[in-house]
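Participant: Return a 3D structure for these sequence lines:
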Amino acid sequence: MFTIGAHLSINKGFENIGLEALSIGANTFQFFPRSPRGGKAKALDFDDIEKFNSLVSGSDIDVVLAHAPYVINLASKSEKTRCNAFEIFEDDLDRLSYLPDNLYNFHPGSHVGQGVDVGIELISEALNRLISEDQSTVVLLETMAGKGTEIGRSFEELRSIIDKVELDDKVGVCLDTCHVFDAGYDIKDDLDGVLDEFDSVVGLDRLRAVHLNDSMFGLGSHKDRHEKIGCGLLGLDAIVDIINHRCLRDLPFYLETPNDVDGYREEISLLRGLYVD
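Facilitator: Okay, the predicted model is just below:
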């Protein structure tokens, strides 16, 4: 089954976001549990959550993906910033415990001049305090474009974090097609080679989701600018190869393209027509 969705707003509640996803042809979705700029999240509406869980059990909606705020940085040199990131992360994991099995994706962080090794140590230390044996949520490290001092620009950096996490069965990877292309991995002309490298360094069993985005700039640019499907330097042919690749086709795909809901509906329809059953 082709599992595809888009990033939708949770402001109207879980049941409504589920209904909106179904209305645009999606069978999954991504959302921010709180503002992407961080801050306090709204109080949970348990009646809404119960209705959403009922909707999921009676529909084709598959595993949903929550995205941590962009601003959190577990690798910061500032203890205050790290503590704030930890508190948000911890609260989000607690909130997600009320939903069916799900995924929680986050940008690993930026070492802001401390060095990659220090940043990796800080991230893994935080994950060891945050992740518990009884949680159903799988935490995903996102592949990054390598802008500034971002950690996660290489498969080796992601592997180094995972290796230091004690409950590593609760940790996976989300491959962002724009980011990984911008980081210098040629998924346009050497998709097989890139996936072979990922498998040898990280392991394809760790890959749990794909952010499906075209790239405004391109290979090795380290720019991190998403583009609509087929409108960027990655291109539609490469996107079609990605969604149909034997190692990726059964994963959930999440659009983060610069679109409104109608734009997502069009992209989902386009991609469903290009997915080979």
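
Participant: C-alpha only now, for contacts and for neighbours.
Facilitator: Noted.

Participant: most distant residue from the middle of this protein?
Facilitator: Asp47 (27.0 Å; C-alpha atoms, centre = their mean).

Participant: so it, which of the three states?
Facilitator: When classified by DSSP: H, G, I helix; E, B strand; the rest coil, Asp47 comes out as helix.

Participant: what's the spacing between it and Ile151?
Facilitator: 39 Å (C-alpha to C-alpha, to the nearest Å).

Participant: now Val202
Facilitator: With C-alpha to C-alpha as the criterion, Val202 and Ile151 are 15 Å apart.

Participant: got the contact list for the spatially closest residue to Lys147 that is not a sequence neighbour?
Facilitator: Of all residues not flanking Lys147 in the chain, His222 sits nearest, at 5.2 Å (C-alpha to C-alpha, 6 or more residues apart in numbering). Contacts for His222 (C-alpha atoms under 8 Å, 6 or more residues apart in numbering) come out as Ala145, Gly146, Lys147, His179, Asp182, Ala183, Gly184.

Participant: one more time with 10 Å
Facilitator: Contact partners of His222, counting by C-alpha atoms under 10 Å, 6 or more residues apart in numbering, are 144-148, 153, 178-184.

Participant: where do the strands sit along the stretch 51-200 of the chain?
Facilitator: Along the stretch 51-200 of the chain, the segments classed as strands by DSSP state E, counting those that start in this stretch run 65-67, 103-106, 138-142, 171-176.

Participant: can you list those in a markdown table and add distance to Asp190?
Facilitator: Shown next, in a markdown table, are the strands of the stretch 51-200 of the chain (distance: least, C-alpha to C-alpha, whole Å):
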| stretch | distance to Asp190 |
| --- | --- |
| strand 65-67 | 28 |
| strand 103-106 | 26 |
| strand 138-142 | 21 |
| strand 171-176 | 16 |
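
Participant: Let me know which of these is the nearest to Leu248.
Facilitator: Closest approach to Leu248 among those is made by strand 171-176 (10.0 Å; C-alpha to C-alpha).

Participant: for that closest one, packing partners?
Facilitator: Counting contacts by 3 or more C-alpha pairs under 10 Å, 6 or more residues apart in numbering; DSSP states H and E, strand 171-176 is packed against strand 103-106, strand 138-142, helix 155-163, strand 207-212, strand 253-255.

Participant: So which of the ones you listed has the densest surroundings on average?
Facilitator: Of all these, strand 253-255 has the most neighbours on average by mean count of other C-alpha atoms under 10 Å, namely a mean of 26.

Participant: Show me what that strand is in contact with.
Facilitator: Outside strand 253-255, the residues within contact range by C-alpha under 10 Å, 6+ apart are 2-8, 26-30, 64-65, 174-176, 208-214, 228-229, 243, 264, 267-268.

Participant: I'd like the structure of this one too, to check against the first:
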Amino acid sequence: MLNIGCHLSVSKGFENMGKEALSIDANTFQFFTRNPRGGKAKQLDQNDIDKFLKLAKENNFAQLLAHAPYTLNACAADESKREFAVNTFIDDLKRLELTPNNLYNFHPGSHVKQGVDVGIKYITDMLNQALTKEQTTTVLLETMAGKGTEVGRSFEELKAIIDGVEIDEKLGVCLDTCHVFDAGYDIVNNLDGVLEKFDNIIGLDRLKAIHLNDSLNSCGSHKDRHAKIGEGQIGLDAIVRIINHDALKNLPFLLETPNELDGYAKEIELLKSKYIW
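Facilitator: Now for the predicted structure:
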């Protein structure tokens, strides 16, 4: 089965997100834990969550992917922003235990000209404060395109973060197809080579989810501009190879393409027709 979904709005509630996913033939979805451009979190409704958990079990949902807000920058130069990141991270992990055994994805952050090594140190500091042995959520570092002073533009940078974390068994990676392509990893012409490099540096056992996006820009552009499936520089053929690759095909795939719900439905239908069981 192709485990595929898209980004949905948590403001509608978990049960409604589950129903929306089913309406477009999806069996997973991604949602922001709180306002993506701010920090305010929606109050959770246990009754709503219980209804969703029942719905998800009945329909064999794959793992969900919660996404931290864009405002969370663990390696900001401003100490108050780093404090916000730690507090938000800890609170999100606590809230996610109401929907246990799922995934929490975050952008490693931007070091704001402090240097990559400083950025990595701040990120590992946050993770060491936030992660617990008791949590059921797996935290995912997202691969980044490398625009500006982003940390996580290379597999080596992600590995350096993982190496600095004490409870590293709670860590994984979310590979964003647009981001890695824009970062210079040629998943169009050398997918096997890219995955081999990932395995050698990080380990494919750490790869837990895929953000499935086409890219408006060319390989190595460091731009991070998502495109609809088959309408960008990655192209449909390469994306079909990704969803059918033996090392990837059982992972959850989350669409972040510039679409409304009907557009996601069409992309899911297209990709399911190309998926080899």
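
Participant: how far away is the residue farthest from the centre of the first structure from Val63 of the first structure?
Facilitator: Using C-alpha to C-alpha, Asp47 of the first structure is found at 20 Å from Val63 of the first structure.

Participant: cool, and Val118 of the first structure?
Facilitator: 33 Å.

Participant: quick one: which of those two has more around it?
Facilitator: The neighbour count for Val118 of the first structure versus Val63, taken as other C-alpha atoms under 10 Å, is higher for Val63 (19 against 14).

Participant: Surely that one and Asp101 touch.
Facilitator: Yes - with contact defined as C-alpha atoms under 10 Å, Val63 of the first structure reaches Asp101; the gap is 6.6 Å.

Participant: in the second structure, which spans are helices?
Facilitator: With helices called from DSSP state H, the second structure shows them at 14-23, 46-58, 79-96, 116-130, 155-163, 177-182, 191-201, 236-244, 261-274.

Participant: Ser221 is in contact with Ala183 of the first structure, correct?
Facilitator: Yes - the criterion here is C-alpha under 10 Å, and Ala183 of the first structure meets it with Ser221 at 6.8 Å.

Participant: coming back round to it: just want to know which of Val202 and Ile151 of the first structure has more residues nearby.
Facilitator: Neighbour count, other C-alpha under 10 Å: between Val202 of the first structure and Ile151, Ile151 has more, with 28 against 22.

Participant: need the contact list for the more buried one.
Facilitator: Listed by C-alpha under 10 Å, 6+ apart, the contact partners of Ile151 of the first structure are 75, 107-112, 115-117, 119-120, 123, 142-145, 157-158, 161.

Participant: Quick check: the aligned residue for Tyr185 of the second structure in the first structure?
Facilitator: Under the alignment (TM-score structural alignment), Tyr185 of the second structure pairs with Tyr185 of the first structure.

Participant: How about that match, nearest residue that isn't a chain neighbour?
Facilitator: Counting by C-alpha to C-alpha, 6+ apart, Val194 is the residue found nearest to Tyr185 of the first structure once chain neighbours are left out, at 6.3 Å.

Participant: Looking for the alignment partner of the one you found in the second structure.
Facilitator: Val194 of the first structure maps onto Val194 in the second structure, by TM-score structural alignment.

Participant: how many other residues sit next to that match?
Facilitator: 18.

Participant: Just give the nearest non-adjacent residue to Ala247 of the second structure, would you?
Facilitator: Ala247 of the second structure's closest residue in space is Leu204 (C-alpha to C-alpha, 6+ apart), at 7.7 Å.

Participant: burial measure for the one you found, as a count.
Facilitator: Neighbour count of Leu204 of the second structure, defined by other C-alpha under 10 Å: 17.

Participant: residues touching it, list them.
Facilitator: Gly172, Val173, Leu195, Glu196, Lys197, Phe198, Ala247, Leu248.

Participant: if I pick the first one, what's in contact with it?
Facilitator: Just to be clear, that refers to Gly172 of the second structure. Per C-alpha under 10 Å, 6+ apart, neighbours of Gly172 of the second structure: 103-105, 138-142, 158, 162, 202-209.

Participant: same question, the third one
Facilitator: With contacts taken as C-alpha under 10 Å, 6+ apart, Leu195 of the second structure has the following neighbours: Tyr185, Ile187, Ile201, Gly203, Leu204, Ala247, Leu248.

Participant: Highest neighbour count among these?
Facilitator: Neighbour tally across the contacts of Leu195 of the second structure (other C-alpha under 10 Å): the maximum, 23 neighbours, falls on Tyr185.

Participant: ok, that residue - contacts?
Facilitator: 145, 154-155, 177-179, 191, 193-195, 197, 219-220.

Participant: between the residues you listed, which is nearest Ser80 of the second structure?
Facilitator: For the contacts of Tyr185 of the second structure, the residue nearest Ser80 of the second structure by C-alpha to C-alpha is Ala145; the value is 25.9 Å.

Participant: when you align them, which residue in the first structure goes with the closest one?
Facilitator: By TM-score structural alignment, Ala145 of the second structure lines up with Ala145.

Participant: How far does stretch 200-220 of the second structure sit from its chain's centre?
Facilitator: A distance of 10 Å separates the centroid of the chain from that of stretch 200-220 of the second structure, by C-alpha atoms, centre = their mean, to the nearest Å.

Participant: Pick out whichever of Ala183 and Ser221 of the first structure has more residues nearby.
Facilitator: When Ala183 of the first structure is set against Ser221 and neighbours are counted by other C-alpha under 10 Å, the residue ahead is Ala183, at 24 against 18.

Participant: Asn213 of the first structure maps to what in the second structure?
Facilitator: Under TM-score structural alignment, Asn213 of the first structure pairs with Asn213 in the second structure.

Participant: you'd agree that match is up against Ala238?
Facilitator: No - in this structure, Asn213 of the second structure is not within contact of Ala238 by C-alpha under 10 Å, at 11.0 Å.

Participant: Common neighbours of those two, please.
Facilitator: Gly230.

Participant: Which one's more surrounded, those two?
Facilitator: Per other C-alpha under 10 Å, whichever of Asn213 of the second structure and Ala238 has more neighbours is Asn213, with 27 against 18.

Participant: got the contact list for the more buried one?
Facilitator: 176-179, 225-232, 234-235, 239, 253-258.

Participant: how much space between it and Leu22 of the second structure?
Facilitator: Applying C-alpha to C-alpha, the value for Asn213 of the second structure to Leu22 of the second structure is 21 Å.
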